[in-house]
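Enquirer: missing the sequence, but the structure's below:
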């Protein structure tokens, strides 16, 4: 299996090739039709190239629309392209208020998916800013997710509750943290026991077409439509996982931007209420406590992975642990649930 460094090097070579105006004129410009602009005039900006997944490049032809090219390190790109086509055909496409990002082409020779850029502003852009704009964005995000979760389609391999709970990933990260910070062991054991109790109440077999990585940064809202990107991991899965990831990311973002987590309660409640009313199926949130608590535990371990425990860093660690512990307990006690 190639190392991250090797993957980054190989992807970097492909990025350099596809960023050349001559290549873009020959391969990508035909996808744009009348929107193409003048030949030979392109802007290309690397958005992501770290070797941990697909490389992403923002493209723009002179006078044309913004595009994104994703170059995959494996053979998954074609299936993702087809999945986007299928999701749009199933009810998240042209003419709809709620849409999946539009795929324009897939070039197997370069493992490259080309999509149109989503219009509007990401919900994440309003975190720490205009509260009313954030509330509007959160509501639209909940309606988009409800639309996806109620589609009568299934694409991809179903993901079990054990897999969607990412407990093995949590265990790997926890081992690293306890080695670096032995003092974290007592709290970690308490949180594991609490998760065990919640796990006893979970329900198996709740499957909808999920997003797989539903976050405020992936939801774009304009006057005409709501467009969601990064559906690479979309597959049949427990609906509460998408819901938990969104509200967890929302609350973490608001805390790190402003420090007062109470400001996140209103948008959190709005998202959950809007989603629940739109899906009309209480069982969709049956496992919300489990997934949400697990996300909090996972994030805490991630925050604790680096740094020492003395001086200013020690004070920061104490504050971080207290914040995550409070969020964890609030979720388990049901204070944040609809």
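Expert: Right, received. Where do you want to start? If you're wondering where the values come from, they're calculated on a predicted model, not measured in any experiment.

Enquirer: Every contact and neighbour count from this point should use C-alpha atoms.
Expert: Fine.

Enquirer: Assumed residue 317 was part of a helix.
Expert: Yes. According to DSSP: H, G, I helix; E, B strand; the rest coil, residue 317 belongs to a helix.

Enquirer: and the gap between it and residue 178?
Expert: Residue 317 is 14 Å from residue 178, where distance means C-alpha to C-alpha, to the nearest Å.

Enquirer: Checking my notes, residue 230 in a strand, right?
Expert: No. Using three-state DSSP, the assignment for residue 230 is coil, not a strand.

Enquirer: At the geometric centre of this protein, which residue sits there?
Expert: For the chain, the residue nearest the mean C-alpha position is residue 213 (3.0 Å; C-alpha atoms, centre = their mean).

Enquirer: helix, strand or coil for it?
Expert: For residue 213, the secondary-structure state derived from three-state DSSP is coil.

Enquirer: Report whether the expected contact of it with residue 235 is present.
Expert: No. Counting by C-alpha atoms under 8 Å, residue 213 stays clear of residue 235, with 10.7 Å between them.

Enquirer: Comparison target below:
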């Protein structure tokens, strides 16, 4: 693959991005090769420009690019994540801490090795995750193995002794995940204004989580953040890494399973919780009701952002009902056997 942007294969290459001024350079093969030589000297590049694959571009926020190049030891694939301003610097610092903590942890937590931070571009360089992305395995016969390995890797993450500056509360999660704000949903869904306001007020006034134990959390674990290779999975995309409550990751992933598998998800959820419980007791997990409600509110906002869809209102209202039901629950993981945990789903999108 040459250095012409129009030949990039994964998604259409952008002509420019004002908030990502280094994007053009990051897509130019000859320029990229010089940067790789500078920041990855151990690679021993064996001449030639790297192949470039534009994987994902979120205008004004980030861009993910894969670089394939030859070394004296064979082919190598490196992922570059380009961020606006200096955001990548903090993300890289957290990934380095996470990688270092994972090396001496038992059980082992798996993630791609962070390699370098290209300050002049605002780019994080990391190894490519081995294996197959979990969403491609969803209807494969090995998906149960993927779910079990995901539970073990998540429990390993939550067990890590990792000091992070970012320590997010439920209120901060609500602000982040319901961007640009519930008031926009209220304006376009006036029949649910009072219900949305009451639900948000209930979450924000709930001080029960303030003194509860926190741990490192991924913050946005879905199928596209999981790669399955042989007997383990690796997680990617640690933009939301922080110290918070384990229930955030658990509830988010369980609702992802319910969204994709519907009624067929019960067996996978039971397997997921059973495997997690073996490494980190579910009785320690607090805030299940609150974080279920948060995830459903987030999905209501996703429906609003897709409001050109004809059924967005029905989807948003279904998510709101699910959030209300979640807060009405009086039991948590610690009150019942993992296989009996029930998570309500009312047709929201993944």
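Expert: In hand now; what should we look at? In this text the structure is predicted, and so the values were computed from the model without any measurement.

Enquirer: sorry, back to before: any residues in contact with both of residue 317 and residue 178 of structure 1?
Expert: By C-alpha atoms under 8 Å, 6 or more residues apart in numbering, residue 317 of structure 1 and residue 178 have no common neighbours.

Enquirer: what are the ranges of the strands in structure 2?
Expert: Along structure 2, counting by DSSP state E, strands occupy 51-58, 62-71, 74-83, 114-118, 123-127, 132-133, 215-217, 226-229, 232-235, 242-244.

Enquirer: Now render these as CSV, adding distance to residue 144 of structure 2 and mean neighbour count.
Expert: Converted to CSV, the strands of structure 2 look like this (distance: least, C-alpha to C-alpha, whole Å; neighbours: other C-alpha atoms under 10 Å):
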stretch, distance to residue 144 of structure 2, mean neighbour count
strand 51-58, 27, 19
strand 62-71, 29, 20
strand 74-83, 28, 20
strand 114-118, 29, 20
strand 123-127, 26, 24
strand 132-133, 14, 18
strand 215-217, 23, 24
strand 226-229, 11, 22
strand 232-235, 12, 24
strand 242-244, 27, 23
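
Enquirer: Of all the ones you listed, which one is nearest residue 170 of structure 2?
Expert: Distance to residue 170 of structure 2, taken as C-alpha to C-alpha, is lowest for strand 242-244 among the strands of structure 2, at 8.4 Å.

Enquirer: Can you name every helix or strand that that closest one contacts?
Expert: strand 215-217 (3 or more C-alpha pairs under 8 Å, 6 or more residues apart in numbering; DSSP states H and E).

Enquirer: For the strand it packs on, give me the average deviation versus structure 1.
Expert: With mean C-alpha distance after the TM-score superposition for structure 1, strand 215-217 of structure 2 departs from structure 1 by a mean of 1.3 Å once superposed.

Enquirer: contacts for that strand?
Expert: Outside strand 215-217 of structure 2, the residues within contact range by C-alpha under 8 Å, 6+ apart are 157-162, 164, 241-246, 248-249.

Enquirer: got a list of what the aligned residue in structure 1 for residue 86 of structure 2 touches?
Expert: Taking TM-score structural alignment, the alignment pairs residue 86 of structure 2 with residue 75 from structure 1. Residue 75 of structure 1 makes contacts with residue 111, as judged by C-alpha under 8 Å, 6+ apart.

Enquirer: before we move on, the earlier item: which one among the contacts of strand 215-217 of structure 2 gets closest to residue 224 of structure 2?
Expert: Looking at those and their distance to residue 224 of structure 2, the nearest is residue 249, at 14.2 Å (C-alpha to C-alpha).

Enquirer: And that closest one, how far from residue 307 of structure 2?
Expert: According to C-alpha to C-alpha, residue 249 of structure 2 and residue 307 of structure 2 sit 27 Å apart.
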